[in-house]
Each structure stands twice: as structure tokens, then as C-alpha cells.
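In: Return atomic coordinates for the entry below.
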Amino acid sequence: MRIAFLVAPEGVEQVELTAPWEAVTETGDIPVLVSTEPGRIQAFDHLDKADAFPVDAVVGDVTARDFGALVLPGGVANPDSLRMNDAAVAFVKEFFEQGLPVAAICHAPWTLVEADVLRGRTLTSWPSLRTDIRNAGGTHVDEPVRICDAGPNVLITSRKPDDLPEFCNAFVTEFAKTGVTAS
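Out: From the prediction side, this is the model:
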């Protein structure tokens, strides 16, 4: 199964990209780096530049149907940039409309807020997103990982890099349950 990893050209928290990427690779699934621009994305270690990674696909050139699931890594600047890009927001929303699983960590739910897909959903995130999630119709909980199936798809969320082992285990397990493959 091909798994989309949606990130902005700059600002993704590197470990929130690389740890889930490795978890997907270990399952035999294929991670695909999708961004709003071609070329390379610049990852960060909190506020310091880290490594750059090649973009595999531009968000306007792919659809949710090209993938079996979506991973949204965090970093403060990453989801803030994505939520300002109409094509990125539409891409995220399409996963929910297609009933495909989505995993988001740390600040990544900001993009979910913008996509208006959190009504009636329970999720966790970095604590500063609590009010945004509530205002978007969701329920925020403070847990390492939350799996919510109270909607058209399974939503797996996590709070921070310290939760990555639980997050990766949860989303890999949930993605495997779907049996969905990209068309």
C-alpha cells in the first residue's frame, strides 16, 4: 500500500517525519513524500534546520485515491503552512471523504481543523491546539495516542515526539486493518 506523507516545503519536525516513515517502510508499505511544491523539503529539529528530503509528488498532481492512507507529521510551521494551501487542505479532506485512515501527530491537527473534518471526533495533539480542536467541533484529550472511528474513517492522533513509538505502532496496526490499496 502507498502511504502519503503530506508536508510543507519547510518546517516539518524531522523525527515526526522519519520515525513514521521508517515504521511504514518496515511493514513493506511504500511511503510517498507529498508536498505543495516540487524539489526538496526542509525538515527541522525544533527551531534548527535539520535534513532536506526529496519530494515524490506535488499535492495538486495526486488524489487520495492514489494512496491507502495519510500521515501528517507535525512541527509548528509545517501544518500552519499547509492549512494556508487550498490544494493541501482539499487533499486532506479527500481522505476523510474516501473513508481512508489518517494519522496526525503534534501540531498536524491544525490542517485537520482547516479541512473541517473534526466535528464529533475525539483526538489528541500538542496541548496548544486544544481550543482550535474544540472550536472545530472535536473533543481534545491528553493521551499519548487516540484512535477515533467515530466518523467516515479511522483517525489516529498523538501528542508529541515522545509518543512516537506508541503512535507508529497504533497507525501501522490501524492501516493494516483497512485492507485498502491505492487504485
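In: Could you use CA atoms for every contact and neighbour count after this?
Out: Fine.
In: Which residue lies nearest the spatial centre of this structure?
Out: Leu72 (1.4 Å; Cα atoms, centre = their mean).
In: Can you give me the neighbour number for the residue nearest to that residue when sequence neighbours are not counted?
Out: The spatial neighbour of Leu72 that comes closest, neighbours along the chain excluded (Cα to Cα, 6 or more residues apart in numbering), is Ala104 at 4.6 Å. If you count neighbours by other Cα atoms under 10 Å, Ala104 ends up with 27.
In: Would you do the same for the sequence below? I want to compare the two.
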Amino acid sequence: MRIAFLSAPEGVEQVELTEPWHAVRDAGHEPVLVSTEPGEIQAFDHLDKADTFPVDEVVGSATAAGFDALVLPGGVANPDALRTDERAVSFVRDFFDRGLPVAAICHAPWTMIEADVVRGRTLTSWPSLRTDLRNAGATWVDERVRVCDQGPGKLVTSRRPDDLKAFCGAFLDVLAERSA
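Out: Coordinates of the predicted model:
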């Protein structure tokens, strides 16, 4: 399966990109880094610059039809930038419209709020997004990982880097279920 990882050019929390990336790759799937600009993205370890990663495809050229699932890594700056880019918002919305699995961690649900795809769903996130999610029509819960079956497709969400093991495991279970 081809799995899109969507990131802005700067601000993605590195561990929230790399741990799911390795989990997907190690399970035999093809991770693909999609961004709003070509070249490289700059990852961060909290507020400190970390590594850079090459972009495989650019939003606008890439479409949800070319993928089997989507991962939205967090960091504060990453989803904040993505939610202001209509091409990125449309890309995310298309995964939901197609009923494809989506996994989002930390602040990543901000982009989903902008895409208007959280209404009627139960999910978790970084705690400061609780009010934003409720105002967008979602039910927010404080759980390590939440798999939501409400609406088309499955949505896997987690709160923070400490939840990555549970997040990756739940997402891989959704992918295995989908491919069965």
C-alpha cells in the first residue's frame, strides 16, 4: 500500500514523522512524503531544528486517488501551516471523501478541522486542541490512541510522541484490516 505523509516545508515534529514512517515501511508498505513545496522539509525536535527529508510528491500534483491511506504528523507549526494552504486542506478532505484511512497525531487535527471532516467523530489530540475540536463538531477524548469508525473510513488519532507505539500499532492494524 502507498501511504502519504503530509508535511509543510517546515515545522513537522521529527519523531511524529519518522516513527510512523518506519512502522509503515517495516510492515511492507510504501511511505511517500508529500509537501506543499518541492525540495526538502525541515523537521524539528520541539523548537530545535532537526533533520531534513526529501519531498517525494507535491500537493496539487499528488491526489488521494494515488494513495491507500494518509498520515498527518504533528508539531505545532506543521498543521498550522497546512491548514492555511487550500491545496493541502483539499488533499486531506479527499482522503475522507474517498473513505480512506487517516492517522493524525498531536496538533495534526487542526488541518482536519479546516477540511471540515471531524464533525460527528470521536478523536484525541494534543490537549490544547480540545476546544477547537469540540467547536468543529467532534467529541474529544483523552486517550493514548483512538480508532474512530464514525463516518467513512477509519480515523486513528493520538495525543503526543509518548503515544507513538500505540498510534503506530493501531494504524498498522487498520491497514492490515483494509488489505485483508
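In: Next, the mean deviation of the helix or strand where the residue nearest to Leu72 of the first structure lies compared to the second structure.
Out: Using DSSP states H and E, Ala104 of the first structure sits in strand 102-105. For strand 102-105 of the first structure, the mean distance from the matching residues in the second structure following superposition reads 0.1 Å, by mean Cα distance after the TM-score superposition for the first structure.
In: what packs against that strand?
Out: In this structure, strand 102-105 of the first structure packs against strand 69-72, strand 155-158, with contacts taken as 3 or more Cα pairs under 8 Å, 6 or more residues apart in numbering; DSSP states H and E.
In: now the strands for the first structure?
Out: 2-7, 10-13, 30-35, 40-45, 48-54, 57-58, 69-72, 102-105, 122-123, 139-140, 145-148, 155-158 (DSSP state E).
In: Start and end of stretch 156-163 of the first structure, how far apart?
Out: Counting by Cα to Cα, to the nearest Å, you get 12 Å between the two ends of stretch 156-163 of the first structure.
In: Pull out the buried residues from that stretch.
Out: Ile156, Thr157, Ser158, Arg159, Lys160, Pro161, Asp163 (16 or more other Cα atoms under 10 Å).
In: So which residues lie in contact with that stretch, not counting its own?
Out: Applying Cα atoms under 8 Å, 6 or more residues apart in numbering, the contact partners of stretch 156-163 of the first structure are 15-16, 101-106, 123-127, 142-148, 164, 167, 170-171.
In: again, but for stretch 60-73 of the first structure
Out: 1-7, 12-13, 16-17, 20, 36, 87-88, 91-92, 94-95, 98, 100-108, 175, 180-183.
In: how about the strands of the first structure in JSON lines, adding distance to Asn78 of the first structure?
Out: Compiled in JSON lines, those are given as follows (distance: least, Cα to Cα, whole Å):
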{"stretch": "strand 2-7", "distance to Asn78 of the first structure": "6"}
{"stretch": "strand 10-13", "distance to Asn78 of the first structure": "5"}
{"stretch": "strand 30-35", "distance to Asn78 of the first structure": "10"}
{"stretch": "strand 40-45", "distance to Asn78 of the first structure": "9"}
{"stretch": "strand 48-54", "distance to Asn78 of the first structure": "13"}
{"stretch": "strand 57-58", "distance to Asn78 of the first structure": "15"}
{"stretch": "strand 69-72", "distance to Asn78 of the first structure": "9"}
{"stretch": "strand 102-105", "distance to Asn78 of the first structure": "12"}
{"stretch": "strand 122-123", "distance to Asn78 of the first structure": "19"}
{"stretch": "strand 139-140", "distance to Asn78 of the first structure": "21"}
{"stretch": "strand 145-148", "distance to Asn78 of the first structure": "20"}
{"stretch": "strand 155-158", "distance to Asn78 of the first structure": "16"}
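In: picking that back up, closest one to Ala52 of the first structure among the helices and strands packed on strand 102-105 of the first structure?
Out: strand 69-72 (17.1 Å; Cα to Cα).
In: how big is the offset of that closest one relative to the second structure?
Out: Mean for strand 69-72 of the first structure is 0.2 Å (mean Cα distance after the TM-score superposition for the first structure).
In: chain center to that strand: distance?
Out: 4 Å (Cα atoms, centre = their mean, to the nearest Å).
In: So which bit of the second structure is that strand matched to?
Out: The aligned range for strand 69-72 of the first structure in the second structure is 69-72, by TM-score structural alignment.
In: rewinding a little: in PyMOL, select just the buried ones from the contacts of stretch 156-163 of the first structure.
Out: In PyMOL, this line selects whichever of the contacts of stretch 156-163 of the first structure come out buried by 16+ other Cα under 10 Å:
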select buried, resi 15+16+101+102+103+104+105+106+123+124+125+126+144+145+146+147+148+164+167+170+171
